[in-house]
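Asks: My questions are about this predicted structure, shown below with the sequence.
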Amino acid sequence: MDFKTLVPGAGGAAAVAADALLVVVGGDAVPAALPKALATACQQLVNEGDFDFKAGRTAWTAGVDGVKARRVVFSWAADAGVPAFRKAVAAGLGLLKGGGAAHAAVLSAGAAAPDAAAAEALVAAVTEASYVYRATKPSAPAAGKLKRVSLLVEKSQAAAADAGLKQGQGIAAGVELARECANRPGNVCTPAYLAAEAKKLAKAPRIKAEVLERKDCEKLGMGSFMAVAQGSAQPPKFIVLRYSGGAKADAPVVLVGKGITFDTGGISLKPGAEMDEMKFDMGGAASVLGAFKALAELQPPVNVVGLIPATENMPGGKAVKPGDVVTSMSGQTIEILNTDAEGRLILCDALTYAERFTPTAVVDIATLTGACVIALGHHRSGLFSADDALAQALLDAGERGGDPAWRMPVDAEYDEGLKSNFADMANIAGRAGGAITAAMFLKRFTGKYRWAHLDIAGTAWKSGAAKGSTGRPVPLLVHWLLAQAR
């Protein structure tokens, strides 16, 4: 998709030569700033009952006198904020799907000003609406005809909007990679597949990839990670990515992504219903790969390390059993009371491995608990951190990227449930506050650096008719990484 800014000539938006003109309108009446021909067309649709100034309303008309675009789409924005603008653009694009428009121009009238944030949101809306998974589905519909999108701006707005479009395209590339990886079935997206994707990323400037094999992990003492991996015929991979955009002396930030490429629950077998969706249990790993793709595109001056412990969680004669005790890389022992609480078992060794980079901060990302879905639903990811500044920076990044999170508690009292009679800790506590006690388990391995945990179980994918990966929280992560470079 080609995204550009366009400064209209003397005739204004009505004179723009495009196949379609998408007008995002705000307020409770036809915006006074609209050119007369567009204002007349909008008012006519209102008079005929085809359009009004209410949430989700869209309408289109064709052959408007005085308007060069063949089709004009009006879409209402609830307010002048960027999230409302993004929703209105997405709704308006729905009327262009399946049509013959190859070039669409977008005009904001009474809605968000076309600044950098709105430009980035435009890219996000368009790329999300145009994404089609076809890797294992040859019968998937062909890509739409839309190839070019122009954001109409005044000359004074062009530089900021151009920067927003560029950043948006970099983030969109990362989101698409994350979606592509997570949408692939478990027999395709194996640990080896994730490792291969990491090596592809290493072809970009400033990125290097290293893949540790089973013997390497055993030598390092990753007993917890290896316990989960021992039930699978697929070899585990511990993937290390490095992006060196900052000064050599600058300490990196570290992203740790849960890479369970399929989760049966192990011996603590999950119910069969919707188990197919457990191919999405590597959403954290996918988001790390996506963040590195965005780094490759944007090349910010920051140092970043990505760690992905990747394995399947399978039942079988060699699989770890409830009641088994394993020794983590940190030396702490863990009683595995439930083999379906495996994500924390692979993450804890990765969090210990992160110490060697002397990081300024570590953020782990995981589809960790169903309890987080119950707590927060599917709109906001769960954010856990004892560091107020780090937590706020991540929350702010999520708001900027249209990828919101919500901070959850990490009070010491929640740690009590992890006590074990046979090991330093158990891998689960009671049902109450399950997302929090999972975070408290991880916290035990992060004493040497600033740390935050993102539970994306409710946001990494959608179920039902819209089943598929969302690519979240790539936008949040990239905005946070870009802020480290400032």
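Replies: Here it is on my side, so go on.

Asks: all contacts plus neighbour counts: C-alpha atoms, from now on.
Replies: Fine.

Asks: Return the residue of this protein that is most distant from the centre.
Replies: Using CA atoms, centre = their mean, the residue of the chain lying farthest from its centre is residue 65. It sits 42.7 Å away.

Asks: thought it was touching residue 37?
Replies: Yes. In this structure, residue 65 is within contact of residue 37 by CA atoms under 8 Å, at 6.7 Å.

Asks: ok, residue 440 to residue 412 distance?
Replies: The gap separating residue 440 from residue 412 is 8 Å, by CA to CA, to the nearest Å.

Asks: same thing with residue 43?
Replies: 60 Å.

Asks: Not counting sequence-adjacent ones, nearest residue to residue 340?
Replies: residue 265 (4.0 Å; CA to CA, 6 or more residues apart in numbering).

Asks: To clarify, my last question referred to residue 94.
Replies: residue 129 is the one closest to residue 94 (CA to CA, 6+ apart), at 7.9 Å.

Asks: Over to residue 162?
Replies: residue 5 (6.3 Å).

Asks: so the one you found, which of the three states?
Replies: Classification of residue 5 by DSSP: H, G, I helix; E, B strand; the rest coil places it in strand.

Asks: for residue 291, same thing?
Replies: Under three-state DSSP, residue 291 comes out as helix.

Asks: sorry, back to before: okay, residue 440 and residue 412: which has more neighbours?
Replies: Taking other CA atoms under 10 Å, residue 440 and residue 412 do not tie; residue 440 has more neighbours (25 against 9).

Asks: can you give me the end-to-end distance of stretch 218-235?
Replies: Termini of stretch 218-235 sit 13 Å apart (CA to CA).

Asks: take the one below as the second:
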Amino acid sequence: MDFELKTLDLAGAAAEKCDVLLVLVTEGFQAGKDPVSRLVGAALSARDLEPKPGKMLQAYRSEGIAATRVVLAGCGDGSGKRVQAAVQAAAGVLRSSAARKLVILLPRAAGAEAVRAAVCGTAESSYVYVATKSKPEGRELKKVVVGVADAGAQRQAFQRAKAAAVGIEFARELGNLPPNYATPTRLGEEAQKMGKAHGFAVEVLGPKEVARLGMGSFMSVAKGSAEPLRFITLRYNGAGKSEAPIVLVGKGITFDSGGVSIKPSAEMDEMKFDMGGAASVLGTFRALAELKPKLNVVGLVPSCENMLDGSAYKPGDILTSMSGQTIEVLNTDAEGRLILCDALTFAERFKPRAVIDIATLTGACVVALGGVRSGLFATDDALAEQLAAAGEAALDPCWRLPLDDEYAEGLKTNFADVANVAGRAAGAVVAAKFLHRFTQNYPWAHLDIAGTAWKGGSAKGSTGRPVGLLLEYLLSQEGGNASAKDAPPRAVKAAKPAKGRSRAAA
């Protein structure tokens, strides 16, 4: 899809030849004498249109307006959130009209967040998955013009929004692929293709290389699958060698059966989305390729399937992680933390200024936050604040949850340094506390995206979150600005192993 930013007012919009002209109408709209103003003014006066998000009115071949169809959509106060809601509400109209060219006229006072919302909202609403369909439905919308009062003033916001849309769509497409397509091998190939096309350094390791690294925890999860594991490293070098990188770590379980602790069959097909963290890292790198910011970023993706056969790991097994810490497996369906812990140890070699892992980690986070906000955990207040602000700006919000030492009590075991699960209570926090043990040497944040990486039901599919949040955060760090390294890590020490505890399987 081709996006264009253009300086347009209501009179100019009337002259734009297109299939659909989408006019976003704010509260307090002031009508002029041009044809679009007259149409909006009449609709408001007759109360056929309300300027509330979700309210719409359509007109066909209106006098004095070059567009075939005009859609008037309320957008409340014109904020990014309201603009996004208005664009998404108009998505059904766009699909039914088979429009090829769309012009979106933003309110005159629209700022950067409204531009972002218009671009990303349109891209999201018009996305159609076709990769594995025998008769794919074609995407009709080819050209989108975003009209603003001053295109020059909004150019940077527009470019960022376009890059975010590209990255989000890349992540969605990977996430939506079936698990027999999106294997660990395929993820490695996609990373290599991206690296070749955009100049990233990419390294893809297989089982033998991972064994030499001592990633015993990661390797154990992969043992039950015929698909070989992959450990993917991407490096974007936009700044000098002396600048410490930000490391993104994405959970890449391309299918999660639960292993020996097998999941219920209902909705198990959705476990193809368990590589949402990996997809978001790859999508973020795809967006970085569009913008080329001046910073260094490393992406780490441990990827495998969690399957069960005679060689699969099992409850009661003791694993030795890359860090040397031993782990008692009490539930093989808590596998994400077992592959991430080795990747988090591996991240130390880059001497990072911050490490952020992204994972569809716990159902408990879905219970806590639903599909609205991703769960955020952090050992550094500055890093947490920057990520939260980035999420709000990108309309990809998160919510910070605690990391108190007491939450690690349930992970104590008589047989290893740590168990991989505790009881049902505070499951998202306990999972974060498990990961926290492996992140003592750098500022760290964990995003639990189990509720936000995909949707179920009739809208089933990957969302591409949190690519928008990650990209916004990285851009805020360009040139070393507002870096987490400027504030000392406020880490909570991991609980020491101790004897005795009772636990229900998570």
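Replies: Looks like it arrived, so ask away. The shown structure was predicted, so the numbers you read here are calculated from the model rather than taken from an experiment.

Asks: For the counterpart of the residue nearest to residue 94 of the first structure in the second structure, give its distance to residue 273 of the second structure.
Replies: Residue 129 of the first structure maps onto residue 125 of the second structure when the alignment is built from TM-score structural alignment. Using CA to CA, we find residue 125 of the second structure at a distance of 20 Å from residue 273 of the second structure.

Asks: Looking at those two, which one has more neighbours?
Replies: Neighbour totals were compared for residue 125 of the second structure and residue 273, and residue 273 leads with 30 against 16 (other CA under 10 Å).

Asks: Now do the same for the more buried one: its match in the first structure.
Replies: Checking TM-score structural alignment: residue 273 of the second structure goes with residue 280.

Asks: hey, where'd the helices end up in the stretch 51-200 of the second structure?
Replies: 80-89, 91-97, 112-126, 155-176, 184-198 (DSSP state H, counting those that start in this stretch).

Asks: Can you name the residues in contact with the longest one?
Replies: Identification of contacts with helix 155-176 of the second structure by CA atoms under 8 Å, 6 or more residues apart in numbering yields 3, 5, 112-113, 115-117, 119-120, 123-124, 127, 129, 182, 272-273, 275-276, 279-280, 282-288, 290-291, 461-465, 467-468, 471.

Asks: One more: the shortest one?
Replies: Taking CA under 8 Å, 6+ apart as the criterion, the residues outside helix 91-97 of the second structure that touch it are 20, 122, 125-126.

Asks: Let's have these in TSV, adding distance to residue 29 of the second structure.
Replies: Shown next, in TSV, are the contacts of helix 91-97 of the second structure (distance: CA to CA, whole Å):
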residue	distance to residue 29 of the second structure
20	21
122	23
125	26
126	28
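
Asks: Residue 369 of the second structure: which of the residues you listed is nearest?
Replies: residue 125 (23.4 Å; CA to CA).

Asks: I'd assumed residue 84 was in contact with the closest one.
Replies: No. Counting by CA under 8 Å, residue 125 of the second structure does not reach residue 84; the two are 10.0 Å apart.

Asks: gap between the match of residue 129 of the first structure and residue 89 of the second structure?
Replies: For residue 125 of the second structure, the distance to residue 89 of the second structure - CA to CA - is 9 Å.

Asks: Tally up the residues packed near the counterpart of residue 390 of the first structure in the second structure, please.
Replies: For residue 390 of the first structure, the aligned residue in the second structure is residue 383 (criterion: TM-score structural alignment). Taking other CA under 10 Å as the neighbour definition, residue 383 of the second structure ends up with a count of 26.

Asks: Could you say which helix or strand holds residue 383 of the second structure?
Replies: helix 381-393 (DSSP states H and E).

Asks: ok, and for that helix, which residues are buried?
Replies: For helix 381-393 of the second structure, a neighbour-count test (16 or more other CA atoms under 10 Å) marks 381-384, 386-393 as buried.

Asks: can you state the direction angle for that helix and helix 112-126?
Replies: 70 degrees (axes from the mean of the first three to the mean of the last three CA atoms, to 10 degrees).

Asks: Strands of the stretch 351-500 of the second structure, start to end?
Replies: 354-359, 374-378, 398-400, 418-419, 444-448, 454-455, 461-462 (DSSP state E, counting those that start in this stretch).

Asks: And those: which comes nearest residue 324 of the second structure?
Replies: strand 418-419 (11.6 Å).

Asks: what's the mean deviation for that closest one versus the first structure?
Replies: In the superposition with the first structure, the average deviation recorded for strand 418-419 of the second structure is 0.4 Å (mean CA distance after the TM-score superposition for the first structure).

Asks: Would you mind pulling up the elements that that strand packs against?
Replies: Under the contact criterion of 3 or more CA pairs under 8 Å, 6 or more residues apart in numbering; DSSP states H and E, strand 418-419 of the second structure touches strand 326-328.

Asks: let's go with 10 Å and repeat that
Replies: strand 318-320, strand 326-328 (3 or more CA pairs under 10 Å, 6 or more residues apart in numbering; DSSP states H and E).

Asks: sorry, back to before: can you convert the strands of the stretch 351-500 of the second structure into a markdown table and add a column each for mean neighbour count?
Replies: Formatted as a markdown table, those follow (neighbours: other CA atoms under 10 Å):
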| stretch | mean neighbour count |
| --- | --- |
| strand 354-359 | 26 |
| strand 374-378 | 27 |
| strand 398-400 | 20 |
| strand 418-419 | 24 |
| strand 444-448 | 27 |
| strand 454-455 | 19 |
| strand 461-462 | 22 |
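
Asks: and of those strands, who's closest to residue 437 of the second structure?
Replies: strand 418-419 (9.3 Å).

Asks: whereabouts in the first structure does the closest one align?
Replies: Against the first structure, strand 418-419 of the second structure falls on residues 425-426 (TM-score structural alignment).

Asks: that older thread, overlap in contacts of residue 65 and residue 37 of the first structure?
Replies: residue 14 (CA atoms under 10 Å, 6 or more residues apart in numbering).

Asks: what about the counterpart of residue 159 of the second structure in the first structure, neighbour count?
Replies: In the first structure, residue 159 of the second structure lines up with residue 166, judged by TM-score structural alignment. Counted with other CA under 10 Å, residues neighbouring residue 166 of the first structure total 19.
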